[in-house]
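model this:
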Amino acid sequence: MQKISPCLWFRNEAEEAVDFYVSIFPGAKKGSVLRSDDVEVRSSGGVVMVNFELFGQSFQALNGNQEDPFNHAISLSVDCKDQAEVDHYWDKLIGDRGKGIACSWLKDRYGVSWQIVPEILPRLLNDPDKAKAARVMQAMMKMVKIDVAAIEAAARG
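Below is the predicted model of the structure:
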């Protein structure tokens, strides 16, 4: 049993957001949906909470009908094996209403922050060759979506 499950607090689009995320990640699962009629509470859109799972990690999506938008103070980081996987998650999460920020960060259409990170990036940033790691850092700082080939070229010098 997972002891901690992140809860994402939406205004009124919790179920819509869960359906969006489940459509992007392989093996993702939409779980139980707690509807306002089931618990006799008023909730925008008729949904109070939706449970879902991404890569075996449990999440909750709550309709809080509040005015506190998501911000960069927390993000969901996706480890990617290669450029194709980076491109897939980046393109799907940005869609037509999201926005690239910087250095692998993006905001999706709901304002949730994500980091789409190829596995090579943290490995090279932690390389014992400090000059190599510095070149990789400098290259990354100029990027929005990570370009694996450019990161590898920076590592080579």
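
hey, let's count contacts and neighbours off CA atoms from now on
OK.

and the closest residue in space to G100 that isn't next to it in sequence, what element?
Computed as Cα to Cα, 6 or more residues apart in numbering, the closest residue to G100 that is not its neighbour in sequence is L106, at 4.3 Å. Counting by DSSP states H and E, the element that carries L106 is strand 105-107.

quick one: secondary structure of the residue at minimal distance from the centre of the chain?
Against the mean C-alpha coordinate of the chain, by Cα atoms, centre = their mean, the closest residue is W114 at 3.2 Å. Here W114 is strand, with the state taken from DSSP: H, G, I helix; E, B strand; the rest coil.

how about the contacts made by the residue nearest to G100?
W90, I94, G98, K99, G100, S113, W114, Q115, I116 (Cα atoms under 8 Å, 6 or more residues apart in numbering).

that one and Y89, how far apart?
10 Å (Cα to Cα, to the nearest Å).

shared neighbours of those two, anything?
With Cα under 8 Å, 6+ apart, L106 and Y89 have common neighbours I116.

the structure of the following sequence is requested for comparison with the preceding one:
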Amino acid sequence: MTDSIYNCLWFDGQAQDAANFYCSVFKDGKIISSNPLVVIFEINNTRFMGLNGGPSYKPSDAISFVVECEDQQEIDHHWNMLTANGGQENMCGWLKDKFGFSWQIIPKKIHVLISNPKAMEALVKMKKINIKGLEEAS
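This is a model prediction of the structure:
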């Protein structure tokens, strides 16, 4: 028996647009299947279901997607793409995309970078994380 667990994202008629958008942000994104109610897509080897469930539910900041990035170039790419066209920047590497879902765009080595209290002080003043800025603060 194989147990699969994946995220279902609720949309009000925008599931296909969102899946196309997310697949454009991540280089290995792909649509698996699609119909007017549900689109199944995959980004970074993680499966998602986009459900056109109607206006009853909205995204919540209580759930976020964490993207670990290798370097500043990758952080910049994901940050710029996900905040484009109506996304919102938040503090400490958090953002909200144009569909209202929250993301954390962080370096893979974030735990090392913020181990120094001065680097942690620098982090809380940042929106998009600047790796060099954290290294210099240490």
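
related to what we said a few turns ago, please pull up the equivalent of the residue nearest to G100 of structure 1 in structure 2.
Matched to structure 2 by TM-score structural alignment, L106 of structure 1 sits across from L95.

same question for H72 of structure 1.
Counting by TM-score structural alignment, H72 of structure 1 corresponds to D61 in structure 2.

can you check H88 of structure 1 too?
So H88 of structure 1 corresponds to H77, using TM-score structural alignment.

all strands for structure 1, in order.
7-10, 29-35, 47-54, 57-63, 76-80, 99-100, 105-107, 113-118 (DSSP state E).

please convert these to TSV, extending it with distance to D127 of structure 1.
As requested, these are exported to TSV (distance: least, Cα to Cα, whole Å):
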stretch	distance to D127 of structure 1
strand 7-10	35
strand 29-35	36
strand 47-54	30
strand 57-63	29
strand 76-80	18
strand 99-100	27
strand 105-107	22
strand 113-118	15
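
so which of those strands is nearest D19 of structure 1?
Among those, the nearest to D19 of structure 1 by Cα to Cα is strand 29-35 (7.3 Å).

identify all contacting residues around the closest one.
Contacts of strand 29-35 of structure 1 (Cα under 8 Å, 6+ apart): 15, 18-19, 22, 46-54.

redo the residues you listed as CSV? Include neighbour count.
Below are these laid out as CSV (neighbours: other Cα atoms under 10 Å):
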residue, neighbour count
E15, 23
V18, 21
D19, 16
V22, 16
G46, 16
V47, 23
V48, 24
M49, 23
V50, 24
N51, 20
F52, 23
E53, 19
L54, 16
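
quick check, nearest of these to G64 of structure 1?
V48 (7.7 Å).

alignment lookup: the closest one to structure 2.
Counting by TM-score structural alignment, V48 of structure 1 corresponds to L37 in structure 2.

name the nearest residue to that match, sequence neighbours excluded.
Excluding its sequence neighbours, the residue lying closest to L37 of structure 2 (Cα to Cα, 6+ apart) is N52, at 5.2 Å.

report the contact partners of the match of V48 of structure 1.
Contact criterion Cα under 8 Å, 6+ apart gives L51, N52, G53 as the residues in contact with L37 of structure 2.

go on, I75 of structure 2?
Counting by Cα under 8 Å, 6+ apart, I75 of structure 2 makes contact with C69, I105, I106, P107, K128, I129.

so the third one makes contact with E68?
So that's I106 of structure 2. Yes. I106 of structure 2 is within contact range of E68, at 5.2 Å (criterion: Cα atoms under 8 Å).
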